[in-house]
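1. Just the structure for this:
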Amino acid sequence: MNEAVKTNEPTKTVEPASPRAQEIIRRVREMLNEEKWTRATLNSYTIKNFEDLDVLIQEILQENLASEVQAICDEHLHHTKNSIIALYLYGILALSQQFVDDSRLVTLTTIFVDNHKWNIVEYLCNKILEYGENKFALRTLLDCYNNENMPEKLHSIWERLIRVDFEEADIVKSLAELKEKEGNLEEAIDYYKKALHRFINKKLFNNIREVWQKLISLCPEESEFFYHAEKKVAKTLSEERAIQLLEDLYPYYKKKKDWDKAIELLKRILTYDSKNSWARKEIVECYRQKYSYHSQLEEYIRISNLTQSWRNVHDAISDFEKHISFDAGNFVYHREWGVGQIKSIKDDTIEIDFVKKRNHKMSLKMAVSALQTLSKQHIWVLKTAMPKEKLRKKIKEDIPWALKVVIKSLDNAADMKRIKSELVPSILSPAEWNQWSVEARRILKEDNNFGSLPDKVDFYEVLEYPVSLEEKMLNRFKSEKDFFKRLEIIEEYAFKLKSVEPGTDAFAEMFEYFVSFLRSYSTVNEYVISSAILIRKIIAKYPFLNPGFPIDMKTLLTETENVVDVFLKITHADIKKELLVQIKKNLKEWPEIYLSIFPHYPTRSILDELQESHYDEEVKTFFLQVLSDYKEYREAFVWLVRNYFTPAWYETLQAPFEKILISLIHLAEICYRDIENKKDSGANRKLLKQILSYLFDEKHVEQYFLQAEEESIHRVYTLIWDSHSIEDGIKVDLRTVIQKRFPHFKFFGEGEKEVVASRGFFTTPASYEAKQQYLKYLLDVEIPNNSKEIAEARALGDLRENAEYKAAKEKQELLNTTVGKLKEELERAQVIYPKDIDTSRIGFGTRVILKNLLTNEREEYTILGPWESDPSKQIISYLSPLGNELSKGKKGDLLSFTINERKYQYQVEDILPVEY
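-> Next comes the predicted model:
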């Protein structure tokens, strides 16, 4: 066995201090020495001896002496390897502590088996089984009961063994025969099916065929089961063997005159062997029987060349089935005229009543190429034939029926997106669909009449016969190609579903998928590590699933080329958490790894583990690096500020809160610019939202302004005012906060006549019109398109893992924010026309010519509003720091001021109106 859950090698410890504990240790040593010197024979051992040892074990456990006693026994076994007492004490103590290693008890039991002491063998096996199902113990009990001739006990062990030993097939077959003999056919059939699959896995065709024929006699109607097994035989053994099995099943359907199933079976044979003359001859005969009423039967057989061996059999079948489907009363579909019903067929002419074209005639040849035949239960037929309200009521009230109709109408393969396209908006409104689809998804997942297609993710089919929940889970598992989605499915099976047990063949097949990653690997990647963690977790709860080889996390992690890279590639949250635990437990360099992971996966547990292990200086150094290089550590920096840093931390790091706020404002602007440039938009939107929420929704800036010095407020507010990522409304609200505290605080544009009422600003007619048009475009085009994207993405499946849905919702949030901001700005904007411009002083709508007295150079600026501002073209906002200072001047004035520690000195040479 292996050490997948815990290591069970005890370490030598100091002698226990309490008198009772010392007495127990003394007794153990005495018993081992006595056994060694007296050399008690096996024949002298009775069950009573082991029961006495059980009492001693309870005392050992009560005094927490398990490790000490195991160490003593381990040392004793090095010299006396077959010591009965040492083997028993060590083994039971290991099981008591949930260690997986039962090798000492296996050795002990084998000693008594070899000496035919069956009563003690039974006792030891049952003792092992008290701690969980165990293949060795169960198989040994079988030998015991066989030797003791106890058939009544034998059968109960059979049932337990096959639940833990997935390779055992003969006993499964024996159980099936027993249940059949007792008259319990339902259980007999289940066991025969299980035996069939296990014989297939073992590639034992004679056994397969024997069980196959037995199942034909017991449940011949379960065609889906037979076809599933037949496909497995074709894949595992050969297509020829699959044909042999199908040929065994065919006589039942032919004798019963179930022509549909007989034809389906023959088609499967012809898929494997298109030259099979027997199958071709039989399918022609089946068609003759099925369509014996059809007036054109022989003609359609002739023109399709169905009986001619030179014609490809699949093409011939396709031609025949197209022709034969055209009969009076049947429904057809034309892409322009819609659904129609065939009125009559005379010679080579078909007359059809279409919804949009009554009494239309066309040749048979034309009909075959232009029309699609529909069943009477096809959703298109029902939409045409049933009153809309009646159909709508039926679909809303009987969701399983509606799902069957739609899925079968779509060639029995449909996902939620295709189902929606058939129902919305022709029958259900989008709002009705949202409610209807939730229940529909639950039904598709839980109802045994629906199954998942193994080769198409999220596609469903209607099953001819219900399948078990285990089979549905397995089909879901097979259809899912993503490793971590598969991991979620097996976790749901093993830990969440109460109605199923992991001891099934379906679970074994899923479990083996993950075991295979550990059996042979060249490099340790995210799949190997995740499989190891998952398997350890499963066998901790179900020890009998132990794959039989050690899973040593230390070895795996040591062999991993880049642990951080592997960690980041894992998308399963619980696996990530457990991997962090294993990294700390097994790698001495775990602190460095933790700090390398944190910038990409910021979580409190990483920091707590580091500090609890006294790596305070390393954490502090890391924090300083994040604060210094916040642009490189964006996510980590924002997470720390929002979730971890306290005033005490800022003091420890000598980081003034002003610096934190300025860094966040800069980072917000960087994110905004990246979003505008469509650079990693999703991540930047998320980060920008977090920054703005912290700064303004949680009022950290406002609280800072209520206690900070005026000079510091001026520096922070200047950055906020210049930021494109921050709404003007927030800027004006903060201005009010500052004014209440510092009534004489110098704001941009303060004291100017052109300052509109609170929260207002000036703009040109052209800019106002452009913003109105942009708002109209967002409302009429972008938002409706986004709503459509959300609806389509929602139909794709599980919203938690739906990237399309998340992206569409993020875009919706951005659109709503943009629309809200635009509406607010349009309400506050005051349009200034050219006739209103005052050139007696610098202000909105003026072009100013200045002489820079510090450089003796001439400079020219156009003063407009925030919507028109473009510093690269010397167009500045009258609300900007520079615009605010210039707006104090008249022609001939000398202006001297400082902005952000830079001195300016100008003489106003001229003020001209701007033409716009």
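2. use CA for all of it now, contacts and neighbours both
-> Fine.
3. ranges for the helices of the stretch 751-900 of the chain?
-> Here the stretch 751-900 of the chain has its helices, by DSSP state H, counting those that start in this stretch, at 765-777, 783-794, 803-828, 881-886.
4. Out of the ones you listed, which one sits most buried?
-> Among those, ranked by average contacts under mean count of other CA atoms under 10 Å, first place goes to helix 881-886 (a mean of 22).
5. Which other helices and strands does it contact?
-> strand 875-877, strand 894-899 (3 or more CA pairs under 8 Å, 6 or more residues apart in numbering; DSSP states H and E).
6. Let's have these in JSON lines, adding mean neighbour count and distance to Lys472.
-> Below are the helices and strands packed on helix 881-886 laid out as JSON lines (neighbours: other CA atoms under 10 Å; distance: least, CA to CA, whole Å):
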{"stretch": "strand 875-877", "mean neighbour count": "23", "distance to Lys472": "65"}
{"stretch": "strand 894-899", "mean neighbour count": "14", "distance to Lys472": "70"}
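7. Might you report the residue contacts of Arg476?
-> Ser452, Leu453, Pro454, Val457, Ile489 (CA atoms under 8 Å, 6 or more residues apart in numbering).
8. and Arg847, which of the helices of the stretch 751-900 of the chain is closest to it?
-> Nearest to Arg847 among those is helix 881-886 (11.2 Å), distances taken as CA to CA.
9. Identify the farthest-apart pair in the contacts of Arg476.
-> Farthest pair in the contacts of Arg476, by CA to CA: Leu453 and Ile489, 15.4 Å.
10. more neighbours, the two?
-> Legend: neighbour count by other CA atoms under 10 Å for Leu453 and Ile489, higher for Leu453 (22 against 17).
11. residues touching that one, list them.
-> Ala413, Phe459, Tyr460, Glu461, Asn475, Arg476, Ser479.
12. tally of neighbours for the fourth one?
-> By other CA under 10 Å, 21 other residues sit near Glu461.
13. Not counting the strand or helix carrying it itself, show me its contacts.
-> Following DSSP states H and E, the helix or strand that holds Glu461 is strand 460-462. Applying CA under 8 Å, 6+ apart, the contact partners of strand 460-462 are 404, 407-408, 412-415, 444, 449-453.
14. one more to line up against the first:
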Amino acid sequence: MVSSPMSPEVEKLVNAGKLSRDDGEKLSKLTTGAFCVHKSWGAGRVAEWDLLGDKIVINFEDKAGHAMKLSFAVGSLEVLPDDHLLARRVGDLAGLKALAKSDPVGLVVAALKSHGGKMSLDTLEKFMSPKVLTASEYKSWWTAAKKALKDKRHIVVPAKRTELLVLREEDASPGAAMLLDLVNARDLKAKLAAVSRLMKDIDLVNDPETELKPVFEEISSTVSKSWRLNLKDSLHLLVARDELQDEAKVAELPAGSLTLVELMRENRAQLADAVNGLPAAFLGRVYRVFPQAFPERGWVVESLNHLTRTGGRAVAEIASVLDANDELDVLAEFLKKAVRNRQLSTDLLIWMCKERKGKAESVFDMDLGNAILSALEDDHIAGGPKRTGRLSDAFTEDVGLVPEMVADADADEVRLFGKRILATPVFDGLTRRSLMGRLIKTRPEMQALMDEGSQSTEQMALVVSWESMEHRKLELEDLVKVQIPQNKKDIQIAREYGDLRENFEYKSARQHQAVLLRLQSKYERELRNARGTDFVGVGTESVGIGTVVDLEDVATGEKETHSVLGAWDGNPDKFILSYLSEMAKAIIGKKIGEEADIPTDTAGTRKVRVTGIRAYRTEPPLA
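-> Model prediction:
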């Protein structure tokens, strides 16, 4: 190696044994006017040599005229080339300030070249502020510089503060340069950032099949080595690779590449936690391969398992995959059980509210409303940081939610729901009144809830005859075991007819599925709330459930007899009234001799008088 020329004066010191040759060569570069940098005092310029006095004088930016012993200077100073930005800041600060304003890209390039082609954004800011620009000037300058750098493909601007600003060789092909970024990336997150940049600049790749092959191989190799230690980022990187493949329209990955299906199968137990870290845009790809990763019915079980363990963004994707594979009935059954057992996450409850006219239509009912109130109340009682703030906002700020929830619900269920709203400590008084206002606007009969004498919750069971209860159970069994399974087969058959967008049979079968699932939920809810009775031993002092009533039309004198029985026993042909019917409500509580206005078929009313009351049944029916 050829040694650098040495100053004659320094040569004498070396020959005299006062300096080593290496130190002599370095000292010779620190000639008057040379630029240098000290790790503590920063950049400076050599002002004076005093070899006889064993010192060198440096004008540092913030410490002019600083004298240093020769040996100390040689050991602690680094010589800067004249074109280094620190040298230019010391020697021509005015020119550097002008460059910052006129050519921010040129200044960034010069900064990168001064730092080996890579530097952090913090390093750039320390160089610029406050010498070249003030702190406030730097923020606006960097914003403008980023815009100018956007189209400069040879400069990689990091998406995150923790990543590096990188200068590429301008004559390198985009694919080669970006591959180099990927290979040189130090960890999974850095490699993921490199893939993101590559995807953004995919239009610069002329031959994706050829240029991206080493990219795909590098990613597969990296993930194969890393997933056991860092599954979340490994999964993220592999999904990003598949997204890149689609974006670049590359037909096949290189032979032997690790696939998403293989990674998912290998990590089934940890998959839900790993998926939680994925961006929303990637979640759909993960869940769409579930049927392939976990064949037969395993993918359905795995999907439902994820529903209660993943975030809100995943919930919608899982539901979409189940729906696309004609498993909406399975989803509905899972949601119903989860609602009853209060096993739903805040995200899932919010999703069900948003999807009340879509995938969650069959389970959007009073059970869901009570589950939401329970979740909010549990959080309120627990104290500490609130976990259900978004759920509370969804419930109170969506003005259509409560009205749609109570519109077709049983009156007793709505009454109980209203009482919970009035009694819950979760909401302030204004919010409670607002919610009740929405409820009463939809169900005006609930205005009585505001009165002190409103019905107690203990009286709200649905009274039904044992016979009608058994009949309802048989109807539910037929739905669950015959009609819904047959409908599912019809959907699968219709799917084979072709394009689903123009497939009338498929659309019709799916619409019928929604009807059947809603009916199933209704029957199940009613049976849970039902209280069976044989009507034996009822009082006859006034009209009530389980009585036979003789009526006389006050205007015409015509006589008629009706039996007031359970909620599901109504049969006009046999003069049997459900106690929930309007006519029954009009006469219940009346005594012999009292009058009531009952509805007519023409939407009017007629006045009748109670002339007799007796028990419908005095002994239990024969088994």
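15. Superposed, what's their TM-score?
-> Scored by TM-score structural alignment, normalised by the length of structure 2, the superposition of the two chains gives a TM-score of 0.53; 427 aligned residues with a CA RMSD of 5.2 Å.
16. returning to what we had before: need the contacts of Arg476 of structure 1 in TSV (columns: distance to Ala279 of structure 1).
-> Formatted as TSV, the contacts of Arg476 of structure 1 follow (distance: CA to CA, whole Å):
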residue	distance to Ala279 of structure 1
Ser452	30
Leu453	27
Pro454	27
Val457	33
Ile489	40
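17. list the ones among those residues that structure 2 also has?
-> Shared with structure 2 under both residues aligned by TM-score structural alignment, their matches' CA atoms under 8 Å, the contacts from these are Ile489.
18. Pipe the helices and strands packed on helix 881-886 of structure 1 into CSV and attach distance to Lys420 of structure 1 per row.
-> Formatted as CSV, these follow (distance: least, CA to CA, whole Å):
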stretch, distance to Lys420 of structure 1
strand 875-877, 51
strand 894-899, 61
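19. out of those strands, which comes closest to Glu321 of structure 1?
-> Among those, strand 875-877 sits nearest to Glu321 of structure 1 (CA to CA), with 75.7 Å.
20. ok, the alignment partner in structure 1 of Ala332 of structure 2 to Leu627 of structure 1 distance?
-> Aligned counterpart of Ala332 of structure 2 in structure 1: Lys620 (TM-score structural alignment). Distance from Lys620 of structure 1 to Leu627 of structure 1, counting by CA to CA, to the nearest Å: 11 Å.
21. Compare the two and say which is more crowded by neighbours.
-> Neighbours around Lys620 of structure 1 and Leu627, counted as other CA under 10 Å, are more numerous at Leu627. The numbers are 22 against 15.
22. Next up, the contacts around that one.
-> Taking CA under 8 Å, 6+ apart, one finds Phe637 in contact with Leu627 of structure 1.
23. SS state for it?
-> helix (DSSP: H, G, I helix; E, B strand; the rest coil).
24. Give me the residues contacting stretch 253-266 of structure 2.
-> With contacts defined as CA under 8 Å, 6+ apart, stretch 253-266 of structure 2 is touched by 213, 216-217, 220-221, 223-224, 235, 238-239, 245, 271, 286, 289-290, 292-294.
25. before we move on, what about stretch 476-493 of structure 2?
-> Outside stretch 476-493 of structure 2, the residues touching it (CA under 8 Å, 6+ apart) are 326, 329, 505-506, 509-510, 512-513, 516-517, 520, 523-524.
26. Of those residues, which belong to strands?
-> Counting by DSSP state E, the contacts of stretch 476-493 of structure 2 place none of their members in strands.
27. export these to TSV and tack on neighbour count and distance to Thr388 of structure 2?
-> Formatted as TSV, the contacts of stretch 476-493 of structure 2 follow (neighbours: other CA atoms under 10 Å; distance: CA to CA, whole Å):
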residue	neighbour count	distance to Thr388 of structure 2
Asp326	18	32
Asp329	21	28
Glu505	16	42
Tyr506	22	39
Ala509	20	37
Arg510	19	34
His512	16	35
Gln513	24	32
Leu516	19	32
Leu517	21	29
Gln520	23	30
Tyr523	18	30
Glu524	16	28
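28. mind putting the residues you listed in TSV, distance to Cys353 of structure 2 included?
-> Formatted as TSV, those follow (distance: CA to CA, whole Å):
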residue	distance to Cys353 of structure 2
Asp326	21
Asp329	18
Glu505	29
Tyr506	26
Ala509	24
Arg510	21
His512	22
Gln513	20
Leu516	20
Leu517	17
Gln520	19
Tyr523	21
Glu524	20
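29. List the buried residues of stretch 75-93 of structure 1.
-> Neighbour-count burial for stretch 75-93 of structure 1, counted by 16 or more other CA atoms under 10 Å, picks out 76-77, 83-93.
30. Just put the residues you listed in JSON lines and tack on distance to Ala188 of structure 1 and secondary structure.
-> Converted to JSON lines, those look like this (distance: CA to CA, whole Å; DSSP: H, G, I helix; E, B strand; the rest coil):
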{"residue": "His76", "distance to Ala188 of structure 1": "50", "secondary structure": "helix"}
{"residue": "Leu77", "distance to Ala188 of structure 1": "48", "secondary structure": "helix"}
{"residue": "Ser83", "distance to Ala188 of structure 1": "45", "secondary structure": "coil"}
{"residue": "Ile84", "distance to Ala188 of structure 1": "43", "secondary structure": "helix"}
{"residue": "Ile85", "distance to Ala188 of structure 1": "44", "secondary structure": "helix"}
{"residue": "Ala86", "distance to Ala188 of structure 1": "45", "secondary structure": "helix"}
{"residue": "Leu87", "distance to Ala188 of structure 1": "41", "secondary structure": "helix"}
{"residue": "Tyr88", "distance to Ala188 of structure 1": "40", "secondary structure": "helix"}
{"residue": "Leu89", "distance to Ala188 of structure 1": "42", "secondary structure": "helix"}
{"residue": "Tyr90", "distance to Ala188 of structure 1": "42", "secondary structure": "helix"}
{"residue": "Gly91", "distance to Ala188 of structure 1": "38", "secondary structure": "helix"}
{"residue": "Ile92", "distance to Ala188 of structure 1": "37", "secondary structure": "helix"}
{"residue": "Leu93", "distance to Ala188 of structure 1": "40", "secondary structure": "helix"}
